[in-house]
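**Q** Here is the input, now give the coordinates:
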Amino acid sequence: MTLKIYGIAASRAIRPLWAAEELGLPYENIPLHYASPQAKAPAYLAINPNGLVPAIDDDGLVIYESLAITMYLARKHAGRVLWDGTPRQDAHILQWTLWAATMVEPLTTQFAQHSRLLPQAQRDSAQAAAALAALRKPLAVLDAHCARQPYLLGDSFTVADLNVAAVLHRLADLDAADLAGVAAWHQRCVTRPAAQRAFALRQKTA
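**A** Here you go, the predicted structure:
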């Protein structure tokens, strides 16, 4: 076994864990908690100098940033699942992944922090509400797209779906009846057997 994935599943490490499960890769999960002293210790800082999770060591190749990791794993194993490797698909995978990182994740993080992640005294309901309001426009774009086809790139699940669905998972309990396309697409993604195996790890390491 050469692939090591650092980070508890109840963190952004869920993304490379899900990708590894989709690809059928053997891996070792080192359940490093993002808030633990070990994440800032010299041994781990030599792997990820940011002191954050996740990071991977794939037979000596070290990569951090969760979305970069998932794309690396999918691209390395192109043709197996998640990534066909055509220039057209490359462009759309990058498009949706960068869209998730720039248009959506800052807002989902703001919402999650001020609705449940921060200590009660530090939460600001106005910031949570502002994040939800700002999310309406990008989510409407995604909803219109999902209404036309089962997955982001067409009929097949790819790493683009994995990345966007994982970013949006913090909104899984959001009541948004007017986003039926997003809801149905997200359900198709997170009920995949590989996703269920990865998310089951959260119960063990949370």
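**Q** hey, let's count contacts and neighbours off CA atoms from now on
**A** Will do.
**Q** Just the element for residue 67, please.
**A** helix 66-76 (DSSP states H and E).
**Q** How about residue 47?
**A** Counting by DSSP H and E, residue 47 is part of no helix or strand.
**Q** Cross-check the contact I'm expecting between it and residue 58.
**A** No - with contact defined as CA atoms under 8 Å, residue 47 and residue 58 do not form a contacting pair (11.7 Å).
**Q** tell me the centre residue of the chain?
**A** Nearest to the mean C-alpha position of the chain, by CA atoms, centre = their mean, lies residue 166 at 3.3 Å.
**Q** before we move on, what SS does that residue have?
**A** Under DSSP: H, G, I helix; E, B strand; the rest coil, residue 166 falls in the helix class.
**Q** where does the spatially closest residue to it that is not a sequence neighbour sit relative to residue 124, distance-wise?
**A** Closest residue to residue 166 apart from its sequence neighbours, by CA to CA, 6 or more residues apart in numbering: residue 15 at 6.4 Å. Remark: distance between residue 15 and residue 124 (CA to CA, to the nearest Å) = 28 Å.
**Q** To compare with the earlier structure, here is another sequence to fold:
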Amino acid sequence: MLTVWGRENSSNVKKVLWLLDELNLSYQQINAGGVYGKNHEPLYLSLNPNGLVPCLQDDDFVLWESNAILRYLAERSAQQAFWPASLQQRAAADKWMDWCSNSLTVPFRQVFLSLIRTPEAERDMAVVSAGMAAFEKYWAIADAVLAKQAWFSGDHFGIGDIPVACYADTWYRLDIERQRHPNLERWYQQLTQRPAFQKRVMLPLS
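**A** Sure thing, here's the model as predicted:
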């Protein structure tokens, strides 16, 4: 039995729950982190000593780090759409997962944590502006790629789209002024038609 530890409104947990639903896999979820606590208790720390979510249990096997979990689930399922037979196709999609972590995580925190989780009187708008500028730079890169291919994973939706999409969803639902990135917007609108995306990612911002 697959078990996912983590709260629904965590971007990294969203990734995992979304893929599980896309793969049509059975699992149980245990809310942990944030208001739910548990992630600094001895039981959880015995699974993930970092005290972060998500954490996956597959019977006796334990795995943490959200992108590692995505790769594991995709290969475990052996579904062609998420784990193609071609090494190059897998690598081409996989690079976007690392790109997302290395490029978008810091500006996401600067913008999202400031505008959603920080009281207005305590916000540092210089930090928000820096995050916005970084996002626009990286979205321009993404938009140029999506002018040449339908998805980050290639011709079809796949594992490479999932991490980027969790940040993009927040970006497009924040009450902010944005530059136009038509190819990115087209890609995002396609995502909003996916039932698993609607269920697991398009949650109230909190």
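**Q** of residue 47 and residue 58 of the first structure, who's got more company?
**A** For residue 47 of the first structure versus residue 58, neighbours defined as other CA atoms under 10 Å are more numerous around residue 47 (19 against 15).
**Q** Is residue 34 of the first structure within a helix or a strand, and which one?
**A** Of the helices and strands defined by DSSP H and E, none includes residue 34 of the first structure.
**Q** Buried ones in stretch 17-36 of the first structure, by neighbour count?
**A** 17-23, 27, 29, 31-34 (16 or more other CA atoms under 10 Å).
**Q** I meant stretch 56-67 of the first structure, not that one.
**A** For stretch 56-67 of the first structure, by 16+ other CA under 10 Å, it's 56, 57, 62, 63, 64, 65, 66, 67.
**Q** coming back round to it: tell me which residue of the second structure matches up with the residue nearest to the centre of the first structure.
**A** Applying TM-score structural alignment, one finds that residue 166 of the first structure aligns to residue 166 in the second structure.
**Q** if we can go back for a sec, so which other helices or strands are in contact with the helix holding residue 67 of the first structure?
**A** Secondary structure elements in contact with helix 66-76 of the first structure, counted by 3 or more CA pairs under 8 Å, 6 or more residues apart in numbering; DSSP states H and E, are helix 14-23, strand 55-58, helix 159-168.
**Q** The helix or strand containing residue 143 of the second structure against the first structure, how far on average?
**A** In this structure, residue 143 of the second structure sits in helix 125-146 according to DSSP H and E. When the first structure is superposed, helix 125-146 of the second structure averages 1.0 Å from its matched positions, counting by mean CA distance after the TM-score superposition for the first structure.
**Q** Check which helices and strands that helix sits against.
**A** Using 3+ CA pairs under 8 Å, 6+ apart: helix 125-146 of the second structure touches helix 105-108, helix 182-191.
**Q** ok, the residue nearest to residue 166 of the first structure touching residue 66?
**A** Yes - assessed by CA under 8 Å, residue 15 of the first structure is found in contact with residue 66 at 6.3 Å.
**Q** picking up where we left off before, now for the helices and strands packed on helix 125-146 of the second structure, which one comes closest to residue 154 of the second structure?
**A** Proximity to residue 154 of the second structure (CA to CA) singles out helix 182-191 among those, at 11.9 Å.
**Q** Which residue range of the first structure does the closest one align onto?
**A** Using TM-score structural alignment, helix 182-191 of the second structure pairs with 180-189 in the first structure.
**Q** For residue 102 of the first structure, grab the count of nearby residues.
**A** Neighbour tally, residue 102 of the first structure, other CA under 10 Å: 11.
**Q** Please report how far it lies from residue 67 of the first structure.
**A** Residue 102 of the first structure is 12 Å from residue 67 of the first structure, by CA to CA.
**Q** cool, and residue 154 of the first structure?
**A** 21 Å.
**Q** Who has more neighbours out of residue 15 and residue 124 of the first structure?
**A** residue 15 (26 against 15).
**Q** still on that earlier bit, put together CSV for the helices and strands packed on helix 66-76 of the first structure, with distance to residue 147 of the first structure on each row.
**A** Output for these, formatted as CSV (distance: least, CA to CA, whole Å):
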stretch, distance to residue 147 of the first structure
helix 14-23, 24
strand 55-58, 34
helix 159-168, 14
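**Q** out of those, nearest to residue 150 of the first structure?
**A** helix 159-168 (10.2 Å).
**Q** in the closest one, what counts as buried?
**A** Neighbour-count burial for helix 159-168 of the first structure [16+ other CA under 10 Å]: 159, 160, 161, 162, 163, 164, 165, 166, 167, 168.
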